[in-house]
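Asker: Here is my input, please return the structure:
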Amino acid sequence: MTKHHWDENEAILHSLQEDILVTDPSGTILKVSELTGSIYGLPSGELLGRTVYDLEREGIFHPCVTPLVVQKKGKVTLIQTTKNGKKLLITGIPVFDPEGELVRIVSYSHDVTELAEMQKYLDKMKDEMERVKSELEILRQQQVQVDGLIANSAKMKQVIGTALQVAEVDVNVLLLGESGVGKSSIAHWIHQKSPRHKGPFIEVNCGAIAESLFEAELFGYEAGSFTGASRKGKIGLVELADGGTLFLDEVGELTPAQQVKVLKLIQEKQFYRVGGTQARKVDFRLIAATNRNLEKAVAEGAFREDLYFRLNVVPVEVPPLRERKEDMIPLMRHFLSRFNEKYDRRRQLDEDVIHHLLIQEWKGNVRELVNLIERLVVTSSSEMITIDNLPSPYLRSSFRENGWQNQPLKAVLAQVEKEMLIQAKQRCRTTLEMAEVLGISQPSVVRKLKKYKIR
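Answerer: Here you go, the predicted structure:
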C-alpha cells in the first residue's frame, strides 16, 4: 500500500478559512485555497493552471488585481465584483526572489458585500439628512402659517371654495391676481388642506433668483461643479419639495431658457443636479402664481404656450382688495391683533380711521394694508389710532378720488359712514350681522341707521 504524499504547504494553505490565490507574473494560477472556489462558484481544482485574465474575460470576476501588482511592484487593494454580485476587498502582494525579481503574486480577499450595501444605505441617509436640514432651513425663512386668509365677500368665498375643491387632488393650479392680494397665503392653504399637508411646502420666487444661479438653486449641484460651489454640494429647491408642494411664485418672470427647464421638470418629474450625471426623480404637487397676463405674454411670444397650458390646468383668480370691501374690517382687526401682540401694544382703530381706510384704492392690496396697520401700531403714541395718525398719502388719495377737497372733514366722514351703512344693510339680514361686518356695536348700528334715516 502506497502512502499518499503529504505536502505541508498545501495543508497549511487549505486549513486557512480564507480566500487565497497565488499566481506567477503572467497571471497563471499556481495555488488556491478551498474557500476561493466557493467564492467564485467553481471547484478550486478547476482554477489551477488557468489565468486570472481568462477568468476575468469569462465574467467570473472583475477587475484583476494581478496586472496592477506587476505594474506597481507593490501592494494593491481594490474592490472586485464576482459573477454572482458579491463585493470582495482584494489585496494583492508581490513576492520577490533573492535577486529582486518578481516571482509570485499572492492575493487574498474579504467579502464586503454587506459593507457595500451598508455604505449605500449610509450615503442615502446622508442625502436624506441633508435634504431635511435644508428643508428646515427654508421653512424657518418662510411664514408657513396661512395669515390673513379671510373670506366674507362673495368673490373671496368663491376663491376659497375652488381652492378647497382642488386641494383634494394633485392637479396643477395657477393663482392669478395683482401683487399683494394673498396668492401665497392661498397656496399655503391649498397645501394644508391637501393629502400632502405633512410634506414640505417649498416656495420659489422665480423673479428673485439671478438667471446665472437659477439652475443651481432649483436643481442643486454636485460638489465642486463650478467655481464658488460648496465642497459638499447642495440640494436644490425642487428636491426639497419631494413628497410635498412646490410653489412657483412670479412664474411669469421666467426667462425663455428657464421656461424650458421648468417645462421639462413638470413633464418628466425628474432632473439632474448641476455637474451631476444621475437622474433624480421627484414627487411634488405644483402650484404657480403670477400677477402678469400670461395669455397676452403667450400671444406676444414672451411665454411658452406649452408651459402655460401645463400650469393653467385650474386657474384661480384672486380679487383685489378694493373689490372685497366686506373683508376689509375683519382684515384690519386681524392684523391689528397680530401687531399688538408682536409689539406688546393695546392699540385700537378709531371708527373714523376704519371708514377712511375703506375708501382707499389699495393698489398694494393686502400687503399694503398689513404694512400700514403695522406702521400705525408702532408709530401711534396713544391707545386710540385716529385720523391724525394716518400718513398723508392716505388722506390725500381719498379726498382726490372722491372729489372732497373743498368739503369739511365732518361732512366727508358722515357721507362715508352713510354709504357703508347702506351697503351693509343690503348685504346683511340683521343689525347684529351689520355690527359684525362694520366692526361696531349693535346699538351703534341702530342709532346710526336712525340718524341717517336708512330703512
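
Asker: use CA for all of it now, contacts and neighbours both
Answerer: OK.

Asker: secondary structure class for Leu89?
Answerer: For Leu89, the assignment made with DSSP: H, G, I helix; E, B strand; the rest coil gives strand.

Asker: Report the secondary structure element holding the residue nearest to it when sequence neighbours are not counted.
Answerer: With CA to CA, 6 or more residues apart in numbering as the criterion, Leu89 has its nearest non-adjacent residue at 4.7 Å, and that residue is Ile79. Taking DSSP states H and E as the criterion, Ile79 maps to strand 76-82.

Asker: Likewise for Gly199?
Answerer: Gly199 belongs to no helix or strand when assigned by DSSP H and E.

Asker: Roughly how far does the closest residue to it other than its chain neighbours sit from Glu317?
Answerer: Once flanking residues are discounted, Gly199 sits nearest to Gly244: 4.3 Å by CA to CA, 6+ apart. As judged by CA to CA, to the nearest Å, Gly244 and Glu317 stand 23 Å apart.

Asker: Compare these two (neighbour count), which wins?
Answerer: The residue with more neighbours, out of Gly244 and Glu317, is Gly244; 22 against 19, by other CA atoms under 10 Å.

Asker: Can you tell me the SS state at the closest residue to Glu203 other than its chain neighbours?
Answerer: Distances taken as CA to CA, 6+ apart place Phe247 nearest to Glu203, at 4.7 Å, with adjacent residues excluded. Three-state call for Phe247 (three-state DSSP): strand.

Asker: Contacts only, for Phe247.
Answerer: For Phe247, the residues meeting the contact criterion (CA atoms under 8 Å, 6 or more residues apart in numbering) are Ala187, Phe201, Ile202, Glu203, Val204, Leu286, Ile287, Ala288, Ala289.

Asker: Is the last one in a helix, a strand, or coil?
Answerer: Using three-state DSSP, the three-state assignment for Ala289 comes out as strand.

Asker: another one to check against the first:
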Amino acid sequence: MKEELKLELDKIIETSNNNITITDENGIILRSNPQHWTMYGLETGSYIGKSVYDLEKEGILSPSINALVLKEKKIVRILQHTKLGKVIMSTGYPVFNQEGRLIRAISYSQDQTEIVKLQEQYNQLQVKIAGFQTEVEELREKDASKRPLLFRSTSMQQIFKTLPRVAVTDAAILFLGESGVGKSTLARHIHDLSGRQKEPFIEVNCSTIPETLFESAMFGYEPGSFTGALKAGKQGLIEQAAQGTLFLDEIGELPLNMQVKLLKVLQERKLMRIGGKKELHVNFRLITATNQDLKQMVDEGKFRLDLYYRLNVIPIHIPSLKERKDDITILLKHYLQLLNTKYKVSKKMHPSTYDLLIHYEWPGNVREMENLLERLILTIEDDMILPNHLPFELKKNIKEISNSSWGHVKESIEKLKLKDALEEVELEFLSRAYKQCKTTYEMAEYLGISQPTIIYKLKKYKDKLSI
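Answerer: The predicted structure is shown next:
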C-alpha cells in the first residue's frame, strides 16, 4: 500500500502544472518535478537529496522559498529572479506533525516571466496613453485658440449674448445642431467663461466608446475589479472632471443602461467605481450636445424622459452654415489664412471661387469647410484657387445656383461691346464684395486686388453700383 501511495505521489508531482518541491525540516529535497530546474537554467535531472541552503549559496535559488518557510514557519509567497532573467512566482507551505513540530516544507513555483513582461508592457502603454492624453489636451487647447469664434450673422450674435449669462451658472446646457457646426468649441467657450475655467475640461464623444467599455471609462474601477485592470485602479472620466466641466458630445449615442447611471449621478452627485464599496462625491458642470432629436428618441423609447429633462435645462440651437451665410465669408478667409500659415504657403482664392463657396450648402458645416480648404491648399499647385480646383461633387451641387446667379449678368452683356461688358462684370463683382465685406480691406482680399484699387473703383462706379 505504501508503495502504491509513493507511486501516486510521484506521478502527481511529475505531472503537475505547478513545479513542486518538498523538503524535510533540514532543507533536504525529498521530491521535485524533473522539469522544475530548467526554469533556473539547469539541466533536467534529479536534485533529490540536495540541500536548498547549498543551492542558495551557489546562487541557483535566489532565495529559496523552502528555506524561508522553514525559517518563518508560515506560508510565504515571493518572486524569484533567476540568472536567465526569468521571474518565478513561488508559494511555500509549512507541514506540522501532530505534536506541532515542523517536518516538511512544500513549495509551488510558476514561471511568470511572460506575464510580468506583459504587465510591464501594459504599464508602459498606460504611461504612453496618459502622455498622449496630455498631448491631445494640449493640442485641443492650441486648436481651440486657432478656432476663434467668428461670426456676423444675427443668429450667432444672439447666441453669444446668451452664453455669458448662462456660463456663470451651473445649469445644464444642451447644444443642438448638425455635425460640424462647432458645438464642442462653444462648450469650451462656456467653460472658459465660467468660474471653473482653471479646472479640467473633459470632453467625451459618446459615439466613440464601445458599449462594453463605457462604464469603466466613465465611472472608473477599483484594483482587481476585472482581468487586465490596473493594480492601482483607475479614475473614470466623471471623476477626472471634478470641479471642472464634463462635456458629453453625441449624448444621443449614450447606451440606455448608462443613461440610468448618469441620471443617478446627476441627481445625487455621487458615483461608485466598478468593484467599489463606497460612493464618491463628485462636483462638475455638465454640458451635452447632439445632432439628434432627443424628444423623438424619447418617444421611440431610445432615450430616457427623466434624463432628457435633466439635460434640457438650457437648450441652445446652433444654426448650420446654410442658415447663416453671413458667416461663410469671414470663416473662409480665416481658415485660408490659418492654413497658409500652417503650411507656409500663400494661396489666394479667386472671387468667383468665393462666390461659389458662399452659395454652397455646406452639409458638413465648419468642419467640412476646414477640411476642403486644407485639401485645396495641399493639392493644387497654383497660387490662386480657381473654381475648376473645387471637387466635382461640390461643383455639381452648386452648379444650378451659380448658373441662376449669373444668368442676369450674361443676358445684360450679350449685346454689349467689350469695354461695356467688362464694366458690367466688374460692377457685379464689386456689388457682391460690398455686400459680403465690411471694409475696403476685406473687399480687396475678397477680390484679390489692392485696397487703393477698391477705393478707386468704388468712386468710379458710385453712381452705378447697387449698394
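
Asker: surely the residue nearest to Gly199 of the first structure meets Asp283?
Answerer: Yes - in this structure, Gly244 of the first structure is within contact of Asp283 by CA atoms under 8 Å, at 7.5 Å.

Asker: Endpoint to endpoint, stretch 427-446 of the first structure covers what distance?
Answerer: Using CA to CA, the end-to-end distance of stretch 427-446 of the first structure comes out at 16 Å.

Asker: for stretch 91-109 of the second structure, same thing?
Answerer: End-to-end span of stretch 91-109 of the second structure (CA to CA): 7 Å.

Asker: Tell me the helix or strand right after the helix or strand hosting Glu401 of the first structure.
Answerer: According to DSSP H and E, Glu401 of the first structure maps onto helix 392-402. Counting by DSSP H and E, the element after helix 392-402 of the first structure in chain order, helix or strand, is helix 409-427.

Asker: how close does Lys419 of the second structure get to Tyr456 of the second structure?
Answerer: Taking CA to CA, one finds Lys419 of the second structure at 18 Å from Tyr456 of the second structure.

Asker: The two: which has the busier surroundings?
Answerer: Neighbour totals were compared for Lys419 of the second structure and Tyr456, and Tyr456 leads with 11 against 8 (other CA under 10 Å).

Asker: ok so, going back, what helices or strands is the helix holding Glu401 of the first structure leaning on?
Answerer: Using 3 or more CA pairs under 8 Å, 6 or more residues apart in numbering; DSSP states H and E, no helix or strand is in contact with helix 392-402 of the first structure.

Asker: So for that helix, what gets flagged as buried?
Answerer: Of the residues in helix 392-402 of the first structure, Tyr394, Ser398, Phe399 count as buried by neighbour count, 16 or more other CA atoms under 10 Å.

Asker: and the angle from the longest helix anywhere in the first structure to strand 76-82?
Answerer: In the first structure, with assignment by DSSP state H, the single longest helix is helix 113-141. Counting by axes from the mean of the first three to the mean of the last three CA atoms, to 10 degrees, helix 113-141 of the first structure points 100 degrees away from the direction of strand 76-82.

Asker: Off-centre distance for helix 113-141 of the first structure?
Answerer: Taking CA atoms, centre = their mean, to the nearest Å, one finds the center of helix 113-141 of the first structure at 16 Å from the center of the full chain.

Asker: And for stretch 272-283 of the second structure?
Answerer: For stretch 272-283 of the second structure, the distance from its own C-alpha centre to the chain's C-alpha centre is 23 Å (CA atoms, centre = their mean).

Asker: now swap in stretch 440-455 of the second structure and tell me
Answerer: 42 Å.

Asker: can you list contacts of that stretch?
Answerer: For stretch 440-455 of the second structure, the surrounding residues in contact (CA under 8 Å, 6+ apart) are Lys348, Met349, His350, Pro351, Tyr354, Phe429, Ala433, Tyr434, Cys437.

Asker: what about the fourth one, how many neighbours?
Answerer: Here the number of neighbours of Pro351 of the second structure (other CA under 10 Å) works out to 21.

Asker: Please pull up the equivalent of it in the first structure.
Answerer: Matched to the first structure by TM-score structural alignment, Pro351 of the second structure sits across from Glu351.

Asker: Let me see the contact set for that match.
Answerer: Glu351 of the first structure touches Ile440, counting by CA under 8 Å, 6+ apart.

Asker: Please verify my assumption that the residue nearest to Leu89 of the first structure contacts Ile90.
Answerer: Yes - assessed by CA under 8 Å, Ile79 of the first structure is found in contact with Ile90 at 6.1 Å.

Asker: who has more neighbours, these two?
Answerer: Neighbours were tallied for Ile79 of the first structure and for Ile90 using other CA under 10 Å; the higher tally belongs to Ile90 (22 against 19).

Asker: show me what contacts the more buried one?
Answerer: Each residue near Ile90 of the first structure by CA under 8 Å, 6+ apart is listed here: Val65, Thr77, Leu78, Ile79, Gln80, Ser107, Tyr108, Ser109, His110.

Asker: which pair in those spans the largest distance?
Answerer: With CA to CA as the measure, no two of those lie farther apart than Val65 and His110, at 13.9 Å.

Asker: of those two, who's got more company?
Answerer: Using other CA under 10 Å, the more surrounded residue of Val65 of the first structure and His110 is Val65, with 23 against 13.

Asker: Stretch 167-179 of the second structure: which residues count as buried?
Answerer: Ala167, Ala171, Ala172, Ile173, Leu174, Phe175, Leu176, Gly177, Glu178, Ser179.

Asker: and of these, the nearest to Thr154 of the second structure?
Answerer: Thr154 of the second structure has its nearest neighbour among those in Gly177, at 16.6 Å by CA to CA.

Asker: all helices of the stretch 301-450 of the second structure, in order?
Answerer: 305-311, 328-343, 351-358, 365-379, 392-413, 418-436, 440-447 (DSSP state H, counting those that start in this stretch).

Asker: related to what we said a few turns ago, closest to Phe335 of the first structure out of the contacts of Phe247 of the first structure?
Answerer: Distances from Phe335 of the first structure to the contacts of Phe247 of the first structure, taken as CA to CA, are shortest for Ala187 (19.7 Å).

Asker: The closest one: neighbour count?
Answerer: Ala187 of the first structure: 27 surrounding residues under other CA under 10 Å.

Asker: Am I right that it is in contact with Ile287?
Answerer: Yes - the pair Ala187 of the first structure / Ile287 is scored as a contact, 6.8 Å apart, by CA under 8 Å.
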